[in-house]
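K.L.:
no sequence for this one, just the structure:
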């Protein structure tokens, strides 16, 4: 079952954004590359700036776009 996205949480360059899915044009079931493209357009940056970012799909339908965590 595909859950619908409710809120998109973005962590980009030290800032956090919470944006409703409708504002970004994101729908449940969209792939990570498409989600990153919508987020990049909203942030007014080239999509390749999000190449190393992770798209985390939460059980409640929210999506988190964040930098990849590096440990060690």
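P.N.:
Structure's in. What do you need? Just so it is clear, the model here is predicted, and its values are computed rather than measured.

K.L.:
Only C-alpha atoms from now on, for both contacts and neighbour counts.
P.N.:
Will do.

K.L.:
any idea how far residue 46 is from the residue most central in space within the chain?
P.N.:
With the centre of the chain defined as its mean C-alpha position, the nearest residue by C-alpha atoms, centre = their mean is residue 65, 3.4 Å away. Distance of residue 65 to residue 46, given as C-alpha to C-alpha, to the nearest Å: 15 Å.

K.L.:
And for residue 10?
P.N.:
Counting by C-alpha to C-alpha, the gap from residue 10 to residue 46 is 15 Å.

K.L.:
another structure for you, compare them:
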């Protein structure tokens, strides 16, 4: 059994966990494809996640979150 990459999403103060298969994405999606799939999954406008950051962890998971300025 193969394990699909986990996708962790932070939006509107909530966290969501899904995976590439549930988002109908293949391995190694582009940031744009991932953001579009996340907007469809959350049933929100694509513009709401357009400026989000996509992090690719060393463990292979993907994190989609708002940009968090520090300072």
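P.N.:
Here it is on my side, so go on. Bear in mind the structure is a predicted one, so any value in this text is a computation, not a measurement.

K.L.:
TM-score of the superposed pair?
P.N.:
TM-score for the superposed pair, counting by TM-score structural alignment, normalised by the length of the second structure: 0.87. Supporting figures: 69 aligned residues with a C-alpha RMSD of 1.5 Å.

K.L.:
just to revisit the earlier point, specify which residue of residue 10 and residue 46 of the first structure has the higher count of neighbours.
P.N.:
Taking neighbours as other C-alpha atoms under 10 Å, residue 10 of the first structure and residue 46 compare with residue 10 leading, 19 against 12.

K.L.:
I figured that one hits residue 66, correct?
P.N.:
Yes: here residue 10 of the first structure reaches residue 66: they are 6.0 Å apart, a contact under C-alpha atoms under 8 Å.

K.L.:
For the counterpart of residue 14 of the second structure in the first structure, list the residues it contacts.
P.N.:
Taking TM-score structural alignment as the criterion, the aligned counterpart of residue 14 of the second structure in the first structure is residue 15. Contacts here follow C-alpha atoms under 8 Å, 6 or more residues apart in numbering; on that basis residue 15 of the first structure touches nothing.

K.L.:
Having no further points to raise, I will conclude here.
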